[in-house]
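Undergrad: just to be clear, the model below is a prediction. Sequence and coordinates:
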Amino acid sequence: MPGRQQPAGGQGGHGRTDHGQHGHAGHSHGVSAHADRRWLSLALALICAFIVVETAIAVLAGSLALLSDAAHMLTDAVSIVLALVAMRLSARPARGGYTFGLKRAEILSAHANGLTLVLAALWLGYEAVRRLLDPPEVTGWMVVTTALVGIVVNLLATWCLSRANRSSLNVEGAYQHILNDLFAFIGTAVAGLVVVVTGYVRADAIATLLVVALMLKAGYGLLRESGRIFLEAAPVGLDPDAVGDDLAAADAVTEVHDLHIWTITSGEPALSAHVLVEPGGDCHRVRLNLHRLLADRYGLTHTTLQIDHAGRLPSGAHALTTVGAGPAHCDSPHGPFHHDGPHPH
């Protein structure tokens, strides 16, 4: 996560780069990392055992729906393995050039899970269309029996993952894999019943297409959320303009710029900003007030604020909009600025 350099202080001892509370007490969400690993490992064991059985039956029954479920369950198993590895990596302490540690390994895992869902959906969609045009024979009773067992297995696996911390995008990625597979088995069971009762073998391919739609939806959601974190967008539901305006409206604050809000990893939002205080204002008091505002109103506890006294500018002028007025607080300002009064965003 480049670009997170601590800005230097200003003149006269007023420049301060202060950090908020970094304990992240609100990030545990009541579920320990050890418990997460235990629940994921149990779900992995259930899925791996069933994959072997389902693949053999899919080949014997000639069912694409069952084979698609087996392939999807294989991606489920891979997604859980990735999640477990990512948990191990993210738990390592920060060292060397990795000043945030490997916390984003979990986001990489979620991104990979989203990508595998999309790729698997595209392949299954192609196979389903091909079988709609030239449907093979399908042994309906085998499909129904296996699908019913699969529903039970996936219900158990889904329950296991629901016990883990789903506010983690990493765990949510694995959960979405399992949940979509549960829907796939339900569709497969219905398709098998249709084949047994009516002999309409295309029902198998139609069920596969329904599963494909669910996989694409879940995969896109994971790619979108992980992509936002990689691009360091503000967390969903948190408006940086509103945050900046609230900071600028605080007592003794004249301007806020270089405001950035991003997510380090799931459940760990962070903020940094350069705040200018009116000449003669108490920088330390302003800093404490702003930290309290950010924590109470927005739940932001990992904050870095540089507090400086503003230069004496002409009436109505502002540090980033007036050339040659007062000391240069930022040689190369970046991001929007906010001040105490009407201003564009």
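TA: Everything's here; your move.
Undergrad: C-alpha only now, for contacts and for neighbours.
TA: Noted.
Undergrad: the stretch 151-300 of the chain: helices as residue ranges?
TA: Counting by DSSP state H, counting those that start in this stretch, residue ranges of the helices within the stretch 151-300 of the chain are 169-198, 202-230, 240-248, 283-298.
Undergrad: against residue 10, how distant is residue 36?
TA: Per Cα to Cα, to the nearest Å, residue 36 is found 45 Å from residue 10.
Undergrad: what's the answer for residue 93, then?
TA: The value you get for residue 93 to residue 10, if Cα to Cα is used, is 32 Å.
Undergrad: tell me which of the two has more neighbours.
TA: Between residue 93 and residue 10, residue 10 has the larger neighbour count (other Cα atoms under 10 Å), namely 19 against 12.
Undergrad: list the contacts of the residue nearest to that one when sequence neighbours are not counted.
TA: Nearest residue to residue 10, sequence neighbours excluded (Cα to Cα, 6 or more residues apart in numbering): residue 308, at 5.9 Å. Contacts for residue 308 (Cα atoms under 8 Å, 6 or more residues apart in numbering) come out as 9, 10, 14, 15, 16, 274, 275, 276, 277, 283.
Undergrad: ok, second structure coming up, stack it against the first:
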Amino acid sequence: MAQHASSQSDSHDHAHHGHGHSHDHDHAPTVTADSEKRVFWAMLLTAGFMIAEFVGGIISGSLALLADAGHMFSDSASLAMALVAFRLSARSPDRQRTFGYRRFQVLAAFVNGLTLFAIALWIFYSAIDRLMSPVDVMAGPMMTIAVIGLFVNIVAFVVLHRGDSDNINLRGAAMHVLGDLLGSVAAIAAALIIMFTGWNAADPILSVLAAGLILRAAWQILRRSAHTLLEGTPDGVEVAEIRTALESIDEVESLHDVHLWGLTPQDPLLSLHLVVCDGADHAYVLKQAYTVLRERFGITHATLQLEGEACLTGGDCETTLSEGWTR
């Protein structure tokens, strides 16, 4: 366990915990060449057919195809972000970016979410316009393109699903492609209804269903990425549980000035002040605290400050803790 401490007084230590036996800031999951290759091919399949579906939607007059193309655009962007994240995660931190480039994927996800909202609103507007002013739809070409799209989505999903199931980027990309399957199914259903009944309103109505799926994906992406950009607590990690676990360590009396955030939703970072009793073994306390954080909460990057009763940084730390996180 790597750590360093500098004594500012008899009761004040500051320690910073990195990874393994070094102080690098590489929080990225293990990236394999196979995972990166699978994302690359899935992106090519999705982006290539997205263009074909967009052109087919224009030619056939199908709003459902255009809606599905919009959904595939979002998935192509998500796959591209996953690929970029693979590439950037391998880059070392530098003097201007001491954490490296991991947060790029969060910023890109936020922009992608805004784009999805714009696409969904356009589909809703177009659907209302189509219902008020019906347009003849060429059901034959629409059906052909939708079926090919379904096949492409199945192939892309299989490519991703057979990869590393523990890789968060690969798993997320597979879920996006799986969502595309529903859009293709909606387009096929609309084409069948038009072919057998001639009811052209089925096209804009089912396109609204696809738009709803896009809005749902957009909201989830925006909510999670905005939470991370605002330094919110990572999923699955609770401050109250951390406090209880650390205060159970021998010689620890209390803790305050707790800050828990994430470089990405999967990379929790923590800093806090630990108040220890007089004569405490600081090295022992630090070792126990880092072990608890790593083994119980999966936090492998933490900065801990050991001190006596008074907060030596001058902050009103106790008030912050009692008013915010103990409720």
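TA: Received the coordinates, thanks. As the structure is a computational prediction, the values presented were derived from the model and not from experiment.
Undergrad: superposing both, give me the TM-score.
TA: With the length set by TM-score structural alignment, normalised by the length of structure 2, the two chains reach a TM-score of 0.86; 318 aligned residues with a Cα RMSD of 2.9 Å.
Undergrad: returning to what we had before: need the next SSE after the helix or strand where the residue nearest to residue 10 of structure 1 lies, C-terminal direction.
TA: Using DSSP states H and E, residue 308 of structure 1 sits within strand 303-309. Per DSSP H and E, strand 303-309 of structure 1 leads on to strand 338-339 as the next helix or strand towards the C-terminus.
Undergrad: list of residues touching that next one?
TA: Outside strand 338-339 of structure 1, the residues that touch it by Cα under 8 Å, 6+ apart are 244, 245, 248, 249, 253, 254, 255, 256, 257, 318, 345.
Undergrad: could you pull up the residues touching the last one?
TA: Taking Cα under 8 Å, 6+ apart as the contact definition, residue 345 of structure 1 lies against 241, 336, 337, 338.
Undergrad: distance of the first one relative to residue 139 of structure 1?
TA: It refers to residue 241 of structure 1. 60 Å.
Undergrad: out of these two, which sits in the more crowded spot?
TA: Comparing residue 241 of structure 1 with residue 139 by other Cα under 10 Å, the one with more neighbours is residue 139, at 18 against 15.
Undergrad: the more buried one reaches residue 58, doesn't it?
TA: No: contact criterion Cα atoms under 8 Å: residue 139 of structure 1 and residue 58 do not qualify, at 9.4 Å.
Undergrad: list residues touching both of the two?
TA: With Cα under 8 Å, 6+ apart, residue 139 of structure 1 and residue 58 have no common neighbours.
Undergrad: any idea which residue is closest to the centre of structure 2?
TA: Most central in structure 2 under Cα atoms, centre = their mean is residue 265, positioned 5.8 Å from the mean C-alpha point.
Undergrad: which ones are touching that one?
TA: By Cα under 8 Å, 6+ apart, the neighbours of residue 265 of structure 2 are 224, 228, 234, 235.
Undergrad: do a quick rundown of the strands in the stretch 1-150 of structure 2.
TA: Taking DSSP state E, counting those that start in this stretch as the test, the strands found in the stretch 1-150 of structure 2 are 13-17.
Undergrad: do a quick rundown of the helices in it.
TA: So, for the stretch 1-150 of structure 2 - with DSSP H, counting those that start in this stretch - the helices run 33-60, 63-89, 104-132, 139-161.
Undergrad: out of the ones you listed, nearest to residue 203 of structure 2?
TA: With Cα to Cα as the measure, helix 63-89 is the member of these nearest residue 203 of structure 2 (5.6 Å).
Undergrad: have a look at how far, on average, the longest strand along structure 2 is from structure 1.
TA: Longest strand of structure 2, by residue count under DSSP state E: strand 252-262. In the superposition with structure 1, the average deviation recorded for strand 252-262 of structure 2 is 1.2 Å (mean Cα distance after the TM-score superposition for structure 1).
Undergrad: ok and that strand relative to helix 202-229, angle-wise?
TA: Strand 252-262 of structure 2 and helix 202-229 meet at an angle of 140 degrees, taking axes from the mean of the first three to the mean of the last three Cα atoms, to 10 degrees as the criterion.
Undergrad: select from the contacts of residue 345 of structure 1 the one having the most neighbours.
TA: residue 338 (27 neighbours).
Undergrad: apart from its neighbours in sequence, what residue is nearest that one?
TA: Closest residue in space to residue 338 of structure 1, ignoring its immediate chain neighbours: residue 256 at 5.0 Å, by Cα to Cα, 6+ apart.
Undergrad: so the residue nearest to residue 10 of structure 1 versus residue 276 of structure 1, what's the distance?
TA: Residue 308 of structure 1 is 5 Å from residue 276 of structure 1, by Cα to Cα.
Undergrad: now swap in residue 80 of structure 1 and tell me
TA: Distance, residue 80 of structure 1 to residue 276 of structure 1, using Cα to Cα: 47 Å.
Undergrad: list the contacts for residue 272 of structure 1?
TA: When contacts are counted by Cα under 8 Å, 6+ apart, residue 272 of structure 1 touches 258, 259, 260, 261, 303, 304, 305.
Undergrad: one more time with 10 Å
TA: Shown in contact with residue 272 of structure 1 (Cα atoms under 10 Å, 6 or more residues apart in numbering): 4-7, 17-19, 257-262, 302-306.
Undergrad: and what of residue 283 of structure 2?
TA: Each residue near residue 283 of structure 2 by Cα under 10 Å, 6+ apart is listed here: 3, 4, 5, 13, 15, 289.
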